[in-house]
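Peer 1: fold the following.
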Amino acid sequence: RNHAAIPEEGKDEHHLAVEPAKKASYINSRRTGESNKSHHALTTMSPLAHYSRNLMERLPDVMRHLPDFLWMLATDFVIPLLLGLLALSGALKLLLVSIRILFPPDEEALHKEALGVLKKADNAASRKEAKALLKKAIKRDPMFLKAYQTLAALQLYYEKDDVEGSLATIDYALQLFPNDKDLQQMRLDAKATQQNMGHMVRAGNFIGAKHIGAIGLRVR
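Peer 2: Okay, the predicted model is just below:
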C-alpha cells in the first residue's frame, strides 16, 4: 500500500530496464545448469569412455601427427596387450607343469599320450618323445604289457637301426610275459632282421599296426 506508484510515463522505461536483466539472469542460469550437467557427466563417465572422448577430441590434431599417434597406440595398447598375453601364457604353462608334477599321469595316460604323439607327426623327434613316454609308463607300472608291446613295435618296425633296442625290450618283457604271442613274433622278426633276412619280417609287420595303429609311418 505504501509502495510509491510508478508514474505512467515511467512504466515503459522500467519495463525495458527489467527485461534485459531477466534475460541475462535466465541465460546465466541455463549456462550454469549446462555446465553442472557437463561436469556431472564427466565425473560419472567411465575411464574408458573418458579416454575415448578425449581421443576423439584430439583426433584431428593427432591425424596431422600420424607417427606420434601410432607410437601412442603402440605404447598404450599394443605393447601392454602383448606383454599381458605373454604373461598369461607363461602362467598357464607353469600351472600345467605344476598340475602334472602334483598329479602325474598314470601308465594308461602315458601310453595314450605316446600314441597321440606318433599320430601327429612322422619324424625322429616324435618317435623319440613317444619312446620316452612309453618308458615312463613302464617305470610307473613294470607289469604294463601294452607299453612293452608298443615300445618294441616302435623300435623294430618304425625305427631305423634300433634292432638291438627292440630285442632288449622284447627279451625283458618276455621274462614277465613269456606266453605273449606278439612279443614272441616280434622277437623272431628282430632276429631275422639281425641276420639280414628282411623278407621274413614282412609277415610280422601287422603287429606294428596292431599296437601302434595306422599312423602313416613306413615299416621295414
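Peer 1: from here on, just use CA atoms for contacts and neighbour counts.
Peer 2: Will do.
Peer 1: which element follows the helix ranked longest in the chain toward the C-terminus?
Peer 2: Among the segments of the chain that qualify as a helix by DSSP state H, the longest is helix 8-44. With elements assigned by DSSP states H and E, the helix or strand that comes after helix 8-44 is helix 47-63.
Peer 1: so which residue is smack in the middle of this structure?
Peer 2: The centre of the chain sits closest to residue 89, judged by CA atoms, centre = their mean, with a distance of 6.4 Å.
Peer 1: that one and residue 82, how far apart?
Peer 2: 10 Å (CA to CA, to the nearest Å).
Peer 1: any buried residues in the host helix or strand of residue 192, and which?
Peer 2: Of the helices and strands defined by DSSP H and E, residue 192 is found in helix 181-194. Applying a neighbour-count criterion of 16 or more other CA atoms under 10 Å, the buried positions in helix 181-194 are 182-191, 193.
Peer 1: now these as CSV including distance to residue 16?
Peer 2: Shown next, in CSV, are these (distance: CA to CA, whole Å):
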residue, distance to residue 16
182, 116
183, 117
184, 121
185, 120
186, 118
187, 120
188, 123
189, 120
190, 119
191, 123
193, 121
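Peer 1: go through stretch 22-42 and flag the buried ones.
Peer 2: Result for stretch 22-42 [16+ other CA under 10 Å]: no buried residues.
Peer 1: go through the buried residues of helix 181-194 and say which is closest to residue 140.
Peer 2: Checking those against residue 140 with CA to CA, the nearest one is residue 183 at 20.4 Å.
Peer 1: report the contact partners of the closest residue to the closest one other than its chain neighbours.
Peer 2: Leaving aside its sequence neighbours, residue 183 sits nearest to residue 170 (CA to CA, 6 or more residues apart in numbering; 6.1 Å). Taking CA atoms under 8 Å, 6 or more residues apart in numbering, we find residue 170 in contact with 148-149, 152, 183, 186-187.
Peer 1: run this one through as well so I can compare:
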Amino acid sequence: MNGRLIFDSDLLNLLPVPHPVWDHQSLDTPDWQGAYPRHTRAYVRLDLSFRVYWHTLYDVCPELIGLSGQPDGLPIFRPFMMWAEKLQLSFNWTFYLWVYCWLLQSEFATKLTPEIVHKLIAASAARWAVMDRGINSGIVIGGSDFPEVFAGWKQHAVDGRREVELIELDEPLPKPEQWLGYFTVPQFELDLFPGWSEIPQ
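Peer 2: Prediction:
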C-alpha cells in the first residue's frame, strides 16, 4: 500500500447517537405526517423518526445541506427518504451508501464533490465498525468510479479506537461489477481480496 489517510475520529463519535433537537415543521406534508392529526401518537412517532434520520445524515455530512440549497436540507432529505421507502431499503450500515446512490441519480449529481463522496463512503465504513457484532475485524468498500478503497476497522484494544482509512493500493483491486462493492476481512490488515459482494438492501 502506498497511501493511508485516517479520517477524523469525530466521524465515529457522531454515528451511534443522533441528537434529536431539530425543530423544523417542513416535514408536515400530505406525503408523511399530514395523514395524521398533529397531536396523535402516530404523528409524534413519525416526526421523531424523521428527525433522527435527518440528524443521522446531516450531523455526519453537513456539506449536503449547502448542496441542497436550503438551510433545512429537505430538497435532498425528503425525496431520498421517499425513494428509500419505495425500494424498501435497510438503514443499517449501508445508509450513507444509499444516500450516495440516490444523489448519483438526482439533480444534485453534477454538484457532488470528491469530499462529499469520500465522507459518505467513510461514514458507511464507520457505521459498520460501530454496529457490526460479527467476528470480522474490518470492512472494505470500493467503487467503480474511483481507485481508492475505504476500510473501517473495529476497536481491537481496550485503549484503542475504531478507525476509518482511505487506502491507495500499489496494485488496485478489480473494479466492482456494480456501482459499489464491499468485502469483510477477518484480521486487522488488508492482506486478502475475497472478491466484491453487492451492497445489501
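Peer 1: now the TM-score, please.
Peer 2: Remark: TM-score between the superposed chains equals 0.28 [TM-score structural alignment, normalised by the length of the second structure]; 91 aligned residues with a CA RMSD of 5.0 Å.
Peer 1: picking that back up, tell me how far the residue nearest to the centre of the first structure lies from residue 186 of the first structure.
Peer 2: Counting by CA to CA - residue 89 of the first structure and residue 186 of the first structure are separated by 44 Å.
Peer 1: residue 47 of the first structure now?
Peer 2: Relative to residue 186 of the first structure, residue 47 of the first structure is positioned 70 Å away (CA to CA).
Peer 1: and residue 12 of the first structure, by the same measure?
Peer 2: 123 Å.
Peer 1: quickly find the element holding residue 81 of the first structure.
Peer 2: helix 79-102.
Peer 1: helix or strand right after that helix?
Peer 2: Downstream of helix 79-102 of the first structure (by DSSP H and E), the next one is helix 107-120.
Peer 1: which parts of that following helix are buried?
Peer 2: Buried-residue list, helix 107-120 of the first structure, by 16+ other CA under 10 Å: 107-108, 110-111, 113-115, 117-119.
Peer 1: secondary structure class for residue 147 of the second structure?
Peer 2: Each residue gets one of three states, and residue 147 of the second structure gets strand by DSSP: H, G, I helix; E, B strand; the rest coil.
Peer 1: give me the number of residues near residue 65 of the second structure?
Peer 2: Other residues lying near residue 65 of the second structure total 19 when counted by other CA atoms under 10 Å.
Peer 1: I'd say it and residue 54 touch.
Peer 2: No: in this structure, residue 65 of the second structure is not within contact of residue 54 by CA atoms under 8 Å, at 10.5 Å.
Peer 1: how far away is residue 4 of the second structure from residue 65 of the second structure?
Peer 2: 28 Å.
Peer 1: after the helix or strand hosting residue 139 of the first structure comes which helix or strand?
Peer 2: Per DSSP H and E: residue 139 of the first structure is located in helix 124-140. The first helix or strand that comes after helix 124-140 of the first structure along the chain, using DSSP H and E, is helix 145-153.
Peer 1: ok, residues contacting that following helix?
Peer 2: Here helix 145-153 of the first structure has contacts from 111, 131, 134-135, 137-138, 165-167, 169-170, 173, 177, 182-183, 186, 207-208, 211-212, using CA under 8 Å, 6+ apart.
Peer 1: go with 7 Å
Peer 2: 111, 131, 134, 137-138, 166, 169-170, 173, 183, 208, 211-212 (CA atoms under 7 Å, 6 or more residues apart in numbering).
Peer 1: relative orientation of it and helix 181-194 in degrees?
Peer 2: Counting by axes from the mean of the first three to the mean of the last three CA atoms, to 10 degrees, helix 145-153 of the first structure lies at 20 degrees to helix 181-194.
Peer 1: any idea how far helix 145-153 of the first structure is from the middle of the chain?
Peer 2: 33 Å (CA atoms, centre = their mean, to the nearest Å).
Peer 1: equivalent analysis for stretch 84-93 of the first structure, please.
Peer 2: The answer for stretch 84-93 of the first structure is 8 Å, by CA atoms, centre = their mean.
Peer 1: now do stretch 110-128 of the first structure
Peer 2: Using CA atoms, centre = their mean, the offset of stretch 110-128 of the first structure from its chain centre is 21 Å.
Peer 1: got the end-to-end distance for that stretch?
Peer 2: Using CA to CA, the two ends of stretch 110-128 of the first structure sit 14 Å apart.
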